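test case, fold it:
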Amino acid sequence: MTVRFYQFDGALQASDARMDERAFCYGDGFFSTIGVHDGQMLWADGHRVRVIAGLGALKMVLDIDGLMAQLHTLAAAITEGLIKIIITRAPQSVRGYGYRGGDSRATAYIKCQAMPVYQAHQWQDGLPIAMPVDMICLDSQIAHRPPRLAGLKLIACPDQVLAHAELLARQDQGATDGLVANVHGQYICATMGNVFYQIDGAWYTPPVNLSGVAGVMRAQVLTSDYFGHISERVLMQGDLSAIQAMFITNAVRGIIPVWRLDGRVLDQFV
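Sure thing, here's the model as predicted:
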């Protein structure tokens, strides 16, 4: 049987076989984006933990030691920038969404980009701190995930796509990022990272057991002494006016202080 692939963007033309890739068809996989500084991956152990967790949750098999060795080599070659990895299940012989349990080999796709990420950062206790940004509260919401997928950085994330699109559509408000709630009205994250907030002098971060991503940088901040003790606490609409300070965490950009939230100036800690 002859199989042909086409694509249409105003005109029909021959295409490759990417339609058979499970990442393309079903979003069957997860990803991680890694900062590189001085030829070293930042928080490599945290990204390793993320890969192991993703493979376990999605029942995939991959040579983790071999992957990490190659990533270290690539990081040394670009010196500073970022590495993005997408891990997806290898093509299956069965039709449809399912997969055979005995054949769950994974493939890792890797993108390396040399760029001056950290030239404007301050480093405090080994944590990169970026320039402050403005943040607004968005109307978009993210989904409630089943326990097996809680905290994973999945490649299937249309709710995050729509939230970031809303942020871009509201650029006239001068915001660099947006605060996003889940379908229960709990504010969970920014469009490109986790959030931490301060109320009555105490630091908190929203739990990610229902929605959102258990970020690598989030884990680093939680185990650091820089902000003292940090608790998980649900963040609701009624809490926003009480927030004294806030920052975003991202595995590449590090810690990004929030200067203003919906136009209200917040305290700065740097």
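
going by C-alpha atoms from here, please, whenever you check contacts or count neighbours.
OK.

what is the helix or strand that I136 is a member of packed up against?
Element membership of I136, judged by DSSP states H and E, is strand 133-142. Applying 3 or more CA pairs under 8 Å, 6 or more residues apart in numbering; DSSP states H and E, one finds that strand 133-142 contacts helix 158-169, strand 177-182, strand 254-261.

now render these as CSV, adding distance to Y109 and mean neighbour count.
Supplementary listing: those in CSV, determined by distance: least, CA to CA, whole Å; neighbours: other CA atoms under 10 Å:
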stretch, distance to Y109, mean neighbour count
helix 158-169, 20, 16
strand 177-182, 28, 24
strand 254-261, 23, 23
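
any chance of JSON lines for the ones you listed, columns distance to A245?
Formatted as JSON lines, the helices and strands packed on strand 133-142 follow (distance: least, CA to CA, whole Å):
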{"stretch": "helix 158-169", "distance to A245": "21"}
{"stretch": "strand 177-182", "distance to A245": "14"}
{"stretch": "strand 254-261", "distance to A245": "7"}
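
closest one to M246 among those?
strand 254-261 (5.4 Å; CA to CA).

distance from the helix or strand that the closest one is followed by to the middle of the chain?
Along the chain past strand 254-261, the next helix or strand (assigned with DSSP H and E) turns out to be strand 264-265. Counting by CA atoms, centre = their mean, to the nearest Å, strand 264-265 is centred 26 Å from the centre of its parent chain.

what of stretch 177-195?
12 Å.

can you give the contact residues for stretch 208-222?
For stretch 208-222, the surrounding residues in contact (CA atoms under 8 Å, 6 or more residues apart in numbering) are 43, 46-47, 50, 142-147, 150-153, 182, 188-189, 193-194, 227, 229-230, 249-251, 254.

what of stretch 80-92?
In contact with stretch 80-92 (CA under 8 Å, 6+ apart) are residues 20-23, 28-39, 60, 71, 75, 99-100, 103-117, 155, 252.

one more, so I can put them side by side:
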Amino acid sequence: MNKILFNDEIVDRDLVVDIEDRGYQFGDGIYEVIGVYDGKPLMMKEHLIRLERSAKELQLNLPLPAGEMEEKLEKLAAANELKEGIIYLQVSRGTSPRWHEFPPDDTPPVTIGYTREEERMSDMEDQGANAVLTEDIRWLRCDIKTLNLLPNVLAKQKAVKHDAVEAIMHRGETVTEASASNVFIVKNGALYTHPADNYILNGITRQKIIELCEKLGLDVHEETYTVDALLDADEVFVSATKSDIIPILKVDDHVIGKGKPGEITKSIIGEFRKLYS
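Below is the predicted model:
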């Protein structure tokens, strides 16, 4: 039987979460997803730094400092003999009678972590995929990685219905991000991506891509751009944990660039693969 992390212990998976857990009733909690490649978690420290930031923004006390949490998650992955997949970590504000206000200060948070086998999306990275457009109807603190994901779920379902890998969201004419990934466009040799403000989640893969672009000598502009700019781009790609970097060949019925993965996107994919090869 697979093991899970429950608070500070690794236990059997047949655990029952209390019905009055605030994560279940309010989405009052935060989470992270960490990719594992050949048995090694990728950029775990960066994920846990973001977890700490999310907790601070929600005034949520984490049960363990990042260093101890990292150790627990590594033990969890080892216990499940995870070679290729993800580690999921979730922290809720705890179990308490259902009132909207915060529970008493001595209410302990509830931590749950599990692993899942998941293959790399190498074929899609090499061949590309399609996306659809949808209005961004999320709240105004998308920079916090909370459990409140229903708008993302609706956006992703639209993508699934149209045989697309992602739904690229926009507020009015401004492109923000996708349902479960960040969005980059390439125009005249330079990259553009929405700035890391409250309208997007500052993806860990996104941050690494910007770092790799410096190594490759590519200009990256963290600034807003329009839906028209997206459709007129030479290249488009989305990025996220474990799906890594996926070239977008078509958005709705509009072909992007030459309708195949672009050279700049392919060069970034090549550099990213060096991180785990």
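
TM-score of the superposed pair?
Comparison of the two superposed chains (TM-score structural alignment, normalised by the length of the first structure) gives a TM-score of 0.79, and 239 aligned residues with a CA RMSD of 2.3 Å.

the strand holding I136 of the first structure: average distance to aligned residues in the second structure?
Average distance, strand 133-142 of the first structure versus aligned residues of the second structure after superposition (mean CA distance after the TM-score superposition for the first structure): 2.8 Å.

residues making contact with that strand?
By CA under 8 Å, 6+ apart, strand 133-142 of the first structure touches 159-160, 162-163, 166-167, 174-183, 185, 211-212, 256-263.

R93 of the second structure pairs with which position in the first structure?
Aligning on TM-score structural alignment places R93 of the second structure opposite R89 in the first structure.

how close does the closest residue to D200 of the first structure other than its chain neighbours get to A202 of the first structure?
Nearest non-adjacent residue to D200 of the first structure, counting by CA to CA, 6 or more residues apart in numbering: Q244, 7.4 Å away. Look at Q244 of the first structure and A202 of the first structure: by CA to CA, to the nearest Å, they are 9 Å apart.

now do V117 of the first structure
According to CA to CA, V117 of the first structure and A202 of the first structure sit 30 Å apart.

the stretch 51-200 of the second structure: strands as residue ranges?
Using DSSP state E, counting those that start in this stretch, the strands assigned to the stretch 51-200 of the second structure run over residues 85-92, 110-117, 129-135, 166-171, 174-178, 182-187, 190-193.

and Q244 and A202 of the first structure? which has more neighbours close in?
Q244 (18 against 14; other CA atoms under 10 Å).

that one pairs with which position in the second structure?
Aligned partner of Q244 of the first structure by TM-score structural alignment: D234.

list the contacts of that match.
Counted by CA under 8 Å, 6+ apart, D234 of the second structure has contacts I185, V186, K187, N188, I256, G257, K258, G262.

measure it to C142 of the second structure for me?
Relative to C142 of the second structure, D234 of the second structure is positioned 27 Å away (CA to CA).

now do E32 of the second structure
Distance from E32 of the second structure to C142 of the second structure, by CA to CA: 14 Å.

between these two, who's got more neighbours?
E32 (21 against 17).

so that one, which state does it fall into?
State at E32 of the second structure, reduced to three classes by DSSP: H, G, I helix; E, B strand; the rest coil: strand.

for F237 of the second structure, see how far away the residue nearest to it when sequence neighbours are not counted is.
Closest residue in space to E32 of the second structure, ignoring its immediate chain neighbours: L89 at 5.3 Å, by CA to CA, 6+ apart. Distance, L89 of the second structure to F237 of the second structure, by CA to CA: 26 Å.

do S96 of the second structure as well
43 Å.

the more surrounded of the two?
Taking S96 of the second structure and F237 together and counting by other CA under 10 Å, F237 has the greater number of neighbours (24 against 16).

can you give me the helices for the stretch 1-150 of the first structure?
Secondary structure of the stretch 1-150 of the first structure (DSSP state H, counting those that start in this stretch): helices located at 22-26, 44-58, 64-78.

so which of the ones you listed is nearest W123 of the first structure?
Distance to W123 of the first structure, taken as CA to CA, is lowest for helix 44-58 among those, at 17.7 Å.

show me what contacts A242 of the first structure?
Neighbours of A242 of the first structure in contact, by CA under 8 Å, 6+ apart: I199, D200.

redo that, cut-off 10 Å
Y197, Q198, I199, D200 (CA atoms under 10 Å, 6 or more residues apart in numbering).

for those, which ones persist in the second structure?
Using both residues aligned by TM-score structural alignment, their matches' CA atoms under 10 Å, the second structure keeps these contacts from the contacts of A242 of the first structure: Y197, Q198, I199.

can I get those in CSV with distance to G54 of the first structure and neighbour count?
Below are those laid out as CSV (distance: CA to CA, whole Å; neighbours: other CA atoms under 10 Å):
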residue, distance to G54 of the first structure, neighbour count
Y197, 27, 22
Q198, 31, 18
I199, 33, 15
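
using JSON lines, lay out those together with distance to Q124 of the first structure.
What follows is these, written out as JSON lines (distance: CA to CA, whole Å):
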{"residue": "Y197", "distance to Q124 of the first structure": "18"}
{"residue": "Q198", "distance to Q124 of the first structure": "19"}
{"residue": "I199", "distance to Q124 of the first structure": "22"}
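
now do V236 of the second structure against M121 of the second structure, distance only.
17 Å.

the more surrounded of those two?
Shown here are V236 of the second structure and M121; by other CA under 10 Å, V236 has more neighbours (28 against 13).

give me the helices and strands touching whichever strand or helix holds the more buried one, please.
Assigned by DSSP H and E, V236 of the second structure belongs to strand 235-240. The contact analysis (3 or more CA pairs under 10 Å, 6 or more residues apart in numbering; DSSP states H and E) places strand 235-240 of the second structure against strand 129-135, strand 174-178, strand 182-187, strand 190-193, helix 204-216, strand 244-251, helix 263-273.
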